[in-house]
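Student: Okay, here's the prediction I keep looking at, along with the sequence it came from:
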Amino acid sequence: MKSGSLKLTILLLAALGAGLHGCAANPVTGEQDLSLMSEEREIALGKKNHPEIVKQYGVYDDPELQAYVDRIGQRLVKQSHRSNLTYTFTVLDTPEVNAFALPGGYIYITRGIMAYMNSEAELAAVLGHELGHVTARHGVQQYSKAMATTLGMTLATIFVPELRTDVSQQLMNILGSAMLSGYGREDELEADRLGAEYLARTSYEPKAMIDVIGILKNQEEFEKERAEKEGREPRVYHGVFASHPSADTRLQQVVAAANKYKRNGSKPGHINRESYLTQLDGVVFGDSVNQGIRRGNAFYHDGLNFSLTFPKGWQLSNEPKALSAISPGRDAAMEVRLVELKKDEKLTAKQVMTSKLKLGKLEQEGSVPGSRLPNHSAIARIATPFGRRNARVSVVLYKDRVYAFFGATKTDELLKQTDPMFLKVTASMHGLTARERKWAKGLRIDIVKVGRDTSFKALARKSPIPNYPERLLRLINDKYPDGELKAGEAVKIIH
């Protein structure tokens, strides 16, 4: 026996000795799979990490839409291989184009990906794909393989350990890669096959799976092209299309095979375009007003009444707990976050740095040049995305709230060059002007019926979308790259 095989055997025996399952029947295939996790443990881990997902992304505040998605999801569940589990379907409040699942029955879809869907069948296809990952226990298999070979990953590094949000932990460390970039070609194809089967069994059109892949493949190509022009990394969805194009022969075969599960014979399944668009009418598009609006290199927050300006070309990322920005060369980064104080706790900016951020030795202390707000700034050695190193840290007091600004670079030499820019960003913080308050209002999807002579070019001229409005309108209406509108057709516009 090879030494590698011997080590793996010892690991598995140790796991079994600890009360973990070594193998289990796959609910879909019936075959024995490597499994170091019982179904009870699978459910418990999903339940434990669900609040962390909600904390990370936020739940979209639309009970009617949440109920609609849950209703579609539960309909699919009844026809699945693991209908015994209790499933939770959640629409996340993020513009990211994504959907994913935790083991144990927790399935998530973003309002961002829903903006690109054009029918209930397409929504069901995305949910069915993620349901397929759960029923086939792909997450559990990923976990088991990683545990057996002691592999893992770290999802993210933030600047100050004391402010860290516990998003990953054991399960998320291992599953994070799969959630973000897919489970691999074979597992993704199996999830497509299962999703198509569940569509057919629920009287939806299985071909919607291929339609979704085509739509999101177009979105991926557009996003990659746009990201290259903007000097940033593309943000694309891992799931139903990343591992294969819509013309993939095997994909066509597994979807076609699902037709045998249809309840209405050879007749087309349900599409339900109008009912889906009705639910989508009024849904937020892009950034949420509650979390702040990114427009170019500026950031506006209506609720907190402030604006910030970053250098041109920097990529802004807005999460519930922090606003971050990274340079085009990815060698410099900034992060802005609220610092929580106890009720009636009054601290100076410097006291916040020492007692709340728990910074050690401070160098080059002073006020932020050009800032009209109470503040304190210094160079301190902290944990950054580039490792532990010197970084610019500033604290600003504004309207009974405390904001911490962190600026870091790959090298100390680069910090010297970039430090004035970090300070300039901090100094740009100010209350919204009347014009900026208009920009701080979020965008929403509006469903309208177009006239005979309406074109995407005409719609784009009236659109508040700042960049590539015509192409984006074509994308969200499945008319990319050069499709045109028909008189009386219901389409999505942004207002």
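Tutor: Okay, I see it.

Student: all contacts plus neighbour counts: C-alpha atoms, from now on.
Tutor: Noted.

Student: I'd guessed Ala196 sits against Leu251; true?
Tutor: No. Counting by Cα atoms under 8 Å, Leu251 is not a contact partner of Ala196; they are 10.1 Å apart.

Student: Give me the more crowded residue out of the two.
Tutor: Ala196 (32 against 20; other Cα atoms under 10 Å).

Student: let's bring in a second model and compare:
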Amino acid sequence: MIAAAASSALLPVALAAQSARYLNPREVAEAQQQHAALVEEFGGAETGQRAAYVQSVGQRVAAYSGVANPGQSFRFTTLNSAVENAFAVPGGYIYITRQLMTLMNDESELAFALGHEAGHVAANHAQQRERVQRRNSIYGVFGAILGSVFGSSAVGNLLSQQAQLRTLSFSRQQEYDADRLATQYLARSGYDPAGGPGILAALARSGALEARVQGRETRSTPEWASTHPLSENRARQAQVMAQQTGRLGTGIRNRDHFLAQLDGTYVDDDPAQGVIEDVYFRHPGLRLQFAIPVGFQMQNGTRSVSISGSGGQAEFGGGGYQGPLESYAARVLQELGGGQRIAIAQPERTTINGMPAAVTATRAQAGSSWVDVSVVAYQWDRDTVYHFVMITRAGQGIGPFRSMVNSLRRLTPAEAAAIRPRVVDVVTVRAGDTVQSLASRMAYRSFRLERFLSLNGLAANSALSPGQKVKLVVYGTRRS
């Protein structure tokens, strides 16, 4: 238990255990080797002023972690990802997504999130539990499913080029320990420890809102992104810990400076990677679109899009290819089979929306049942082929996904140009503004008021004051 005002209570656990903890050189080397591929898999790293700002805040709190040479031991990266997440890998590399930052309302909340991850590193949580292998690419998650279907570990060899990078899932107690450490880091580095309950409450609000819109939205959160348990109970515990420092309500918040850094940040998908809206996936750069069936969800990845629902699982991908279309379709199944001998149906030629297409399938055993694994490949142009891979119950073939398979089409130049990103717009409240009037400007078709309130931590009856700054999500301009 943390004593209320004792200075020793503010001493990080890692620092109390020893004067300074040096990171494992092997883990540092692994983190360095994995960094570039991990960044690519999560949409790339942000650069410039905002990235430098995140690095500076992270270094400020990590200085109190008890890790030796924190300025050199920790590296903080802002990821261009639409998933609300922050995580650390052994070796001192810490990552935070721009999407998570959009939930925050001041610098102390950012400091807590980064301090929490630094706490995992400082407390050596990775060595206190069994490591869990996770495939972070969408292709990797789908490939793991196919690997179990085909009973082939060789699928993993195929997917190694898709950045099968390791993150760690920590126990609930380790998460609370990291929260406690982050609270201590905030107090010692001069931040208001209110940042902890602030961001955890924001995450709880976001999760509750997502539960409300589920079924009306088609975006899913991948299993590998759920590295942190989110709950109101965790936020309440963080509030107690913040009070026990004796410094709650004092210290740095830097709200205006934080919001200035956040202004213009992409929200949800980056159009350069394609966007999900309603049942549609659209990619302005590739000028393509498809629609998923009702009741299914999508998750956008750097190289592919995964689709899942009670009727089956699918993935959309592809790229440069020259050769017979039938050979491409068969090769997709053979590669996913990990080199095993698979009985593949002779690919059949057809035409879909004016495009030459090839269809093939195989049947495989998944546990005690059988499934159909189907491929539909499209000749997009002379040098490009796209495809869907689908897993359904035996006998269904592509049935549950037939509408999706038939929906792939080219976007017109005007349609592609009309796809714009959502961005954070920090506005100053004027006389007469209400939560309802400001919420009406949100760039969503549904739940505008609820999204606005959740984003800003407001209630429906909150009174706004002229001069107050709030966040909106509006349509912006694509980066060149």
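Tutor: Arrived safely. Please read these numbers as outputs of a predicted model, since none were measured by experiment.

Student: And the TM-score between them?
Tutor: The TM-score (TM-score structural alignment, normalised by the length of structure 2) is 0.81; 435 aligned residues with a Cα RMSD of 3.2 Å.

Student: distance between stretch 259-271 of structure 2 and the chain's centre?
Tutor: 14 Å (Cα atoms, centre = their mean, to the nearest Å).

Student: What helices and strands are in contact with the lengthiest helix in structure 1?
Tutor: Counting residues, the longest helix found in structure 1 (DSSP state H) is helix 208-230. Secondary-structure packing of helix 208-230 of structure 1 (3 or more Cα pairs under 8 Å, 6 or more residues apart in numbering; DSSP states H and E): helix 120-135, helix 185-201, helix 249-257, helix 469-476.

Student: Export these to TSV and append columns for distance to Gly329 of structure 1.
Tutor: TSV is the format used below for these (distance: least, Cα to Cα, whole Å):
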stretch	distance to Gly329 of structure 1
helix 120-135	34
helix 185-201	31
helix 249-257	38
helix 469-476	26
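
Student: and Gln364 of structure 1, which of those is closest to it?
Tutor: helix 469-476 (45.5 Å; Cα to Cα).

Student: how about whichever helix or strand comes after the closest one, which residues of structure 2 does it hit?
Tutor: Once the chain leaves helix 469-476 of structure 1, the next helix or strand it forms, by DSSP states H and E, is strand 490-494. The alignment of strand 490-494 of structure 1 onto structure 2 (TM-score structural alignment) covers residues 469-473.

Student: cool, and stretch 115-130 of structure 1?
Tutor: Using TM-score structural alignment, stretch 115-130 of structure 1 pairs with 102-117 in structure 2.

Student: Now do that stretch: distance to the chain's middle.
Tutor: 16 Å.

Student: likewise stretch 139-152 of structure 2?
Tutor: 21 Å.

Student: who's in contact with the residue nearest the centre of structure 1?
Tutor: The residue lying closest to the centre of structure 1 (Cα atoms, centre = their mean) is Glu96, at 4.5 Å. Neighbouring residues of Glu96 of structure 1 by Cα atoms under 8 Å, 6 or more residues apart in numbering: Thr110, Arg111, Gly112, Ile113, Arg235.

Student: Kindly give a single ChimeraX line that selects the buried subset of these.
Tutor: Per 16 or more other Cα atoms under 10 Å, the buried members of these correspond to this ChimeraX selection:
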select :110,111,112,113
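
Student: Which ones among the contacts of Glu96 of structure 1 map onto helices?
Tutor: Per DSSP H, the subset of the contacts of Glu96 of structure 1 in helices is Arg111, Gly112, Ile113.

Student: Next up, the contacts around the closest residue to the second one other than its chain neighbours.
Tutor: Translated: Gly112 of structure 1. Spatial nearest neighbour of Gly112 of structure 1, chain neighbours left out: Pro95 (4.0 Å); criterion: Cα to Cα, 6 or more residues apart in numbering. Residues near Pro95 of structure 1 by Cα under 8 Å, 6+ apart: Thr110, Arg111, Gly112, Ile113, Phe285, Gly286, Asp287, Ser288.

Student: Please pull up the equivalent of Pro95 of structure 1 in structure 2.
Tutor: Using TM-score structural alignment as the criterion, Pro95 of structure 1 maps onto Ala82 of structure 2.

Student: Double-check that that match belongs to a helix.
Tutor: No. With DSSP: H, G, I helix; E, B strand; the rest coil as the criterion, Ala82 of structure 2 is coil rather than part of a helix.

Student: Which residue of structure 1 is paired with Ala187 of structure 2 in the alignment?
Tutor: So, by TM-score structural alignment, Ala187 of structure 2 is matched to Ala200.

Student: Distance check, that match against Gln79 of structure 1.
Tutor: Taking Cα to Cα, to the nearest Å as the measure, Ala200 of structure 1 falls 9 Å from Gln79 of structure 1.

Student: Counterpart of Tyr68 of structure 1 over in structure 2?
Tutor: That one, Tyr68 of structure 1, aligns with Tyr53 by TM-score structural alignment.

Student: burial measure for that match, as a count.
Tutor: For Tyr53 of structure 2, using other Cα under 10 Å, the count is 16.

Student: In three-state terms, how would it be classified?
Tutor: helix.

Student: which residues touch stretch 382-390 of structure 1?
Tutor: So stretch 382-390 of structure 1 is contacted by 157-161, 359, 379-381, 391, 408-410, 412 (Cα under 8 Å, 6+ apart).

Student: Closest one to Ala332 of structure 1 out of those residues, please.
Tutor: Distances from Ala332 of structure 1 to the contacts of stretch 382-390 of structure 1, taken by Cα to Cα, are shortest for Thr409, at 4.2 Å.

Student: I figured the closest one was touching Ala332, is that so?
Tutor: Yes. Counting by Cα under 8 Å, Thr409 of structure 1 touches Ala332, with 4.2 Å between them.
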